[in-house]
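[1] here's my sequence, what's the structure:
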Amino acid sequence: MEQQAWILRSILTQLESQEAVDEGAPNCIAGEFARLKNQSTKYRIDKVFSTKTAEKQENIKKNRYKDIVPFDHTRVKLTLTTSKKDSDYINASYIKGVSGSRAYIATQGPLPHTLVDFLRMIWEYNINVIVMSCREFEMGKKKCEVYWPQNQQDTFVCEAFTVHCDSEESKGDYLTRTLRLTYRNCSRTLKQLHYVNWPDHGVPDTIPPILDMLHEMRCYQAHDDIPICIHCRSEALLVPGNVTHCLLSKDFFF
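    Got it, this is the predicted structure:
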């Protein structure tokens, strides 16, 4: 815990110093975002990394945005099939942890026709924790399909999967839900941490609620044996420089 606290203080000190720098300076936070955007654009234009699977005709409709797709070498592959129409594609990518393991899966918020793929992934990779950093609706538009029942008395059904919400607790800026996922008469319990105050096209103004959520996340899963699933409306928002991914990738709650 002492080492984790030291890493956390170092990160916060670095962020504070970057925020204090003039926006025109190359080492400010805005500058980091600009460099990241330019690098991403260059990768896409120059096709530095292949995205052939995501660009297949049968997979294009599974991407929320046509220009936000996983690289072939980091994409998550699905092998669990629930019907003949299932394929191995989902718009999701692995993110390495500090130890080099596949500690996280970053994915887009499910679309109506990719809900079953999302649940297939959750089941196949034995996900214990889901971090959701968006609202279902933002700026009057649906950003993510709901994959859990809105009332604890109800059941959410998606083909071969059923989901129950056994509990929901408000923590201020985020909600903690206990979900029960059932497939072929076998049930598993997982936690969903839903950060409801994440602004559209932005990041939260304060860090403490995020740290509280991440601390709770690590209380539920303190190892990288299986990945933690993270999603907003699009996996592209989960990039270095984004506060949440910065903190997650440092693994200082491990």
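
[2] rest of the way, CA atoms for contacts and neighbours
    OK.

[3] how about the strands of the stretch 101-250 of the chain, start to end?
    Secondary structure of the stretch 101-250 of the chain (DSSP state E, counting those that start in this stretch): strands located at 102-107, 129-132, 137-138, 141-142, 156-158, 161-170, 174-183, 186-195, 228-231.

[4] buried sites along the last one?
    In other words, strand 228-231. 228-231 (16 or more other Cα atoms under 10 Å).

[5] same question for stretch 77-92.
    77-78, 87, 89-92.

[6] and the furthest pair within the residues you listed?
    Greatest spacing in the buried residues of stretch 77-92, by Cα to Cα: 87 and 92 (13.7 Å).

[7] can you tell me which residues contact residue 52?
    Neighbouring residues of residue 52 by Cα atoms under 8 Å, 6 or more residues apart in numbering: residue 72.

[8] can you tell which of the strands of the stretch 101-250 of the chain is closest to residue 96?
    Closest among the strands of the stretch 101-250 of the chain, once you apply Cα to Cα, is strand 102-107, at 4.7 Å.

[9] what packs against that closest one?
    With contacts defined as 3 or more Cα pairs under 8 Å, 6 or more residues apart in numbering; DSSP states H and E, strand 102-107 has these neighbours: strand 89-96, strand 228-231.

[10] want to put them side by side, so please do this one too:
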Amino acid sequence: SVPISCNASLAVGLSAENKNKNRYKNISAYDHSRVQLVADSSKGQGDYINASFIQGYHKKETFIASQGPSKVILGDFVRLLWEQKSDIVVMLTNLVEQGKQKCEQYWPETTDLELGEIIVKLLSSQVLSDCVIRKLQLIKNQATHTVTQYHFTTWPDKSVPSTPWALVDFQQRVFSQPTNKPIVIHCSAGVGRTGTFIALRNVIKEAEDTGHMDFYTTLCKLRQDRINMIQTVEQFIFLHEAAQVAIACLGTTIASGDLSQKIDELEEKTASGHSKMEK
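    Next up, the predicted model:
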């Protein structure tokens, strides 16, 4: 079974001063892998944000898995983009899903948006069938930084897209943009859809490198750096399907090993009624 957490310390994120910055009570960032913002007590700015560094398969690729910003941390979220000089932000949730606010809007439609010390300007917006690509400009003290936001719009919360093709195409679009900065990826909690997206990238790079994909080890590694990455068995199965589609597009054959056996094991219910994936 795969524990949802690795028993690492969550002390900073669960502290009295920071717990209101977590969108969900049961999801916060581990101390050892959390992204630390530049603190400035004179402006009431702390160093905590519910976001974690996640290593890509290759050392040159780094991800930041983040929760979708709540009203409380809108300013902190754009500080994250500014301080990390991220060129790419990947959004895997819609702002509202099933009548619930899943993420606050951190970009403007028309008038520039002022979030703390940073002004966000929308330079362009391209609407495609499964995604929207926005060019954002961040402005602080007359300095500027441009970020491309890739917003995938057809992935239901705690579920999976209707077909893997759209996500594979979307991911190829994202990674066709070169960057040497951390890529910020968020959904609502920053674990289910975000974890699945990062895992897909990592197993594809592993396949290119070794000719094999180790889904189970990939999942375990993700959960060492952020709690509950890939939330459901359904998402784990979808990861496998999407990886096979991606590899077929790349023209590589892959030995997927004992995946079906692993899925059977993970779907087994424990005494608590949860599957081994969710316990």
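
[11] before we move on, the earlier item: okay, the buried residues of stretch 77-92 of the first structure in TSV with distance to residue 210 of the first structure next?
    Shown next, in TSV, are these (distance: Cα to Cα, whole Å):
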residue	distance to residue 210 of the first structure
77	29
78	30
87	35
89	31
90	27
91	25
92	22
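
[12] show me where the stretch 1-150 of the first structure has helices.
    2-20, 29-46, 57-60, 115-124 (DSSP state H, counting those that start in this stretch).

[13] list the helices and strands the longest one packs on?
    It refers to helix 2-20 of the first structure. helix 29-46.

[14] buried set for the helix it packs on?
    Neighbour counts over helix 29-46 of the first structure (16+ other Cα under 10 Å) mark 29-32, 44 as buried.

[15] which single one of the residues you listed is nearest to residue 212 of the first structure?
    Residue 212 of the first structure has its nearest neighbour among these in residue 29, at 22.8 Å by Cα to Cα.

[16] counterpart of the closest one in the second structure?
    For residue 29 of the first structure, there is no aligned position in the second structure, judged by TM-score structural alignment.

[17] tell me, how many neighbours does the closest residue to residue 29 of the first structure other than its chain neighbours end up with?
    Spatial nearest neighbour of residue 29 of the first structure, excluding adjacent residues (Cα to Cα, 6 or more residues apart in numbering): residue 18 at 5.8 Å. By the measure other Cα atoms under 10 Å, the count of residues near residue 18 of the first structure is 18.

[18] tabulate the helices of the stretch 1-150 of the first structure (CSV), appending distance to residue 201 of the first structure.
    Below are these laid out as CSV (distance: least, Cα to Cα, whole Å):
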stretch, distance to residue 201 of the first structure
helix 2-20, 19
helix 29-46, 13
helix 57-60, 23
helix 115-124, 23
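
[19] max pairwise distance over the buried residues of strand 228-231 of the first structure: which two?
    228 and 231, at 10.0 Å, using Cα to Cα across the buried residues of strand 228-231 of the first structure.

[20] joint contacts of the two?
    130-131.

[21] mind listing what residue 179 of the first structure touches?
    Residue 179 of the first structure sits in contact with 148, 163-167, 189-192, where contact means Cα under 8 Å, 6+ apart.
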